[in-house]
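[1] what follows is a protein structure lacking sequence information:
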């Protein structure tokens, strides 16, 4: 029996807390493929935390050069997720806030719901999550703190957690 993979969404941001905004959105699709888009900051999005840049490695100059307009990214996310109508995030509090900000400034409503990844995990899976994720990182050589790769990492970790349950 083939397990259907949950769709995972991850967002990189300009920092944490007040004034922060999304700079990259990534998805890991149900078929296991992943994709991401950089977001061109709006003029009023000025908050920038150099510590966040050290983590994700995305500069403001790169966002200006390669980022896609807010409305285009919101439309892309809607197009990707409207059929499934559901995606999951491991940092729901942050990601949902940044997603809401993106859609608000795009003048659009999301056609999907974002849920916390923990809803898909039982207590044993939650307790072993961090160690399992580290083993997936070590084995896969995954680049961390880029939205598409992080979304795929979460999906692979979830998949591994399901296999552990069946053993």
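    Sure, I can see it. Just so it is clear, the model here is predicted, and its values are computed rather than measured. Residues are numbered from 1 along each chain as shown.

[2] drop to CA atoms for contacts and neighbour counts, all remaining ones
    Fine.

[3] Three-state assignment for the residue minimising distance to the centre of the chain, please.
    Per C-alpha atoms, centre = their mean, the C-alpha nearest to the average position across the chain is that of residue 10, at 0.5 Å. At residue 10, secondary structure determined by DSSP: H, G, I helix; E, B strand; the rest coil is strand.

[4] isn't it right up against residue 23?
    No - with contacts counted by C-alpha atoms under 8 Å, residue 10 stays clear of residue 23, the gap being 10.9 Å.

[5] elements contacting the helix or strand harbouring residue 163?
    Using DSSP states H and E, the element containing residue 163 is helix 147-166. Contacts defined by 3 or more C-alpha pairs under 8 Å, 6 or more residues apart in numbering; DSSP states H and E place helix 147-166 against strand 8-13, strand 22-28, strand 34-38, helix 123-140.

[6] the first one vs strand 22-28, what angle?
    Per axes from the mean of the first three to the mean of the last three C-alpha atoms, to 10 degrees, the angle that strand 8-13 makes with strand 22-28 is 160 degrees.

[7] structure two is appended below for comparative analysis:
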């Protein structure tokens, strides 16, 4: 099984500190496959905000994006191809916002919904101790934070770990 898939974005800054735009996105499937893209800023974002604090967290500079970033249209097309018919989940609603910003820049509607990971976990009846255990295992296997590629992988590891266990929170 390759789905569901987990998505994570890094951004120029957090929205509460200004008008942010996506700079990196990663998608990881629970089968272990993953993709990550650096996003070259769209001309539409030219005057949007950039946070030195955010750059210090994720380590992605404007120069790196100008040199290695891919055009937003290409990133979106490759995201669609990689996800195929997977349901996508994120651990924060900001990821859906940054998908919308990316899509707006290329004048296309969002190609898929991003669902909240907590709903996925809750619907399946996993207990808090099971989720904590799964997250601890995922952090052990993917300890780096604030890199979209690592954050998405960690979430996929956590979900795979949970799916390999029987839920305990629902009575049968």
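    Alright, I've got the coordinates. The structure displayed is predicted, hence computed values, not measured ones.

[8] okay, the helices and strands packed on helix 147-166 of structure 1, which one's buried deepest?
    strand 8-13 (a mean of 29; mean count of other C-alpha atoms under 10 Å).

[9] structure 2: matching residues for that one?
    On the basis of TM-score structural alignment, strand 8-13 of structure 1 is assigned to residues 6-11 in structure 2.

[10] what's the mean distance for that stretch versus structure 1?
    Mean deviation of stretch 6-11 of structure 2 relative to structure 1 after superposition (mean C-alpha distance after the TM-score superposition for structure 1): 0.6 Å.

[11] in contact with the residue nearest to the centre of structure 1, which residues are there?
    Listed by C-alpha atoms under 8 Å, 6 or more residues apart in numbering, the contact set of residue 10 of structure 1 reads 25-27, 89-91, 95, 147-148, 150-151.

[12] let's go with 10 Å and repeat that
    24-28, 36, 87-92, 94-96, 99, 145-152, 154 (C-alpha atoms under 10 Å, 6 or more residues apart in numbering).

[13] between residue 10 and residue 23 of structure 1, what contacts are shared?
    residue 147.

[14] now whichever strand or helix holds residue 97 of structure 1 against strand 22-28, angle please.
    Here residue 97 of structure 1, judged by DSSP H and E, is contained in helix 92-106. Computed by the same axes, to 10 degrees, the angle separating helix 92-106 of structure 1 from strand 22-28 equals 110 degrees.

[15] now the element after helix 92-106 of structure 1, going C-ward?
    strand 113-116.

[16] that following strand vs structure 2, mean deviation?
    Looks like 1.1 Å for strand 113-116 of structure 1 (mean C-alpha distance after the TM-score superposition for structure 1).

[17] what span of structure 2 lines up against that strand?
    Residue span in structure 2 matched to strand 113-116 of structure 1, by TM-score structural alignment: 113-116.

[18] report the secondary structure state of residue 55 of structure 2.
    Going by three-state DSSP: residue 55 of structure 2 is helix.

[19] residues contacting it?
    10-13, 61-62, 146.

[20] and those as a markdown table, adding distance to residue 112 of structure 2?
    Listed next are the contacts of residue 55 of structure 2 as a markdown table, based on distance: C-alpha to C-alpha, whole Å:
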| residue | distance to residue 112 of structure 2 |
| --- | --- |
| 10 | 19 |
| 11 | 20 |
| 12 | 23 |
| 13 | 24 |
| 61 | 28 |
| 62 | 28 |
| 146 | 24 |
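
[21] wait, isn't residue 164 of structure 1 in contact with residue 129?
    No - the pair residue 164 of structure 1 and residue 129 does not pass the contact test of C-alpha atoms under 10 Å, sitting 11.4 Å apart.

[22] give me the common contacts of those two.
    residue 158.

[23] the nearest residue to residue 93 of structure 2 once chain neighbours are set aside: how many residues sit nearby?
    Nearest non-adjacent residue to residue 93 of structure 2, counting by C-alpha to C-alpha, 6 or more residues apart in numbering: residue 116, 7.0 Å away. By other C-alpha atoms under 10 Å, 17 other residues sit near residue 116 of structure 2.
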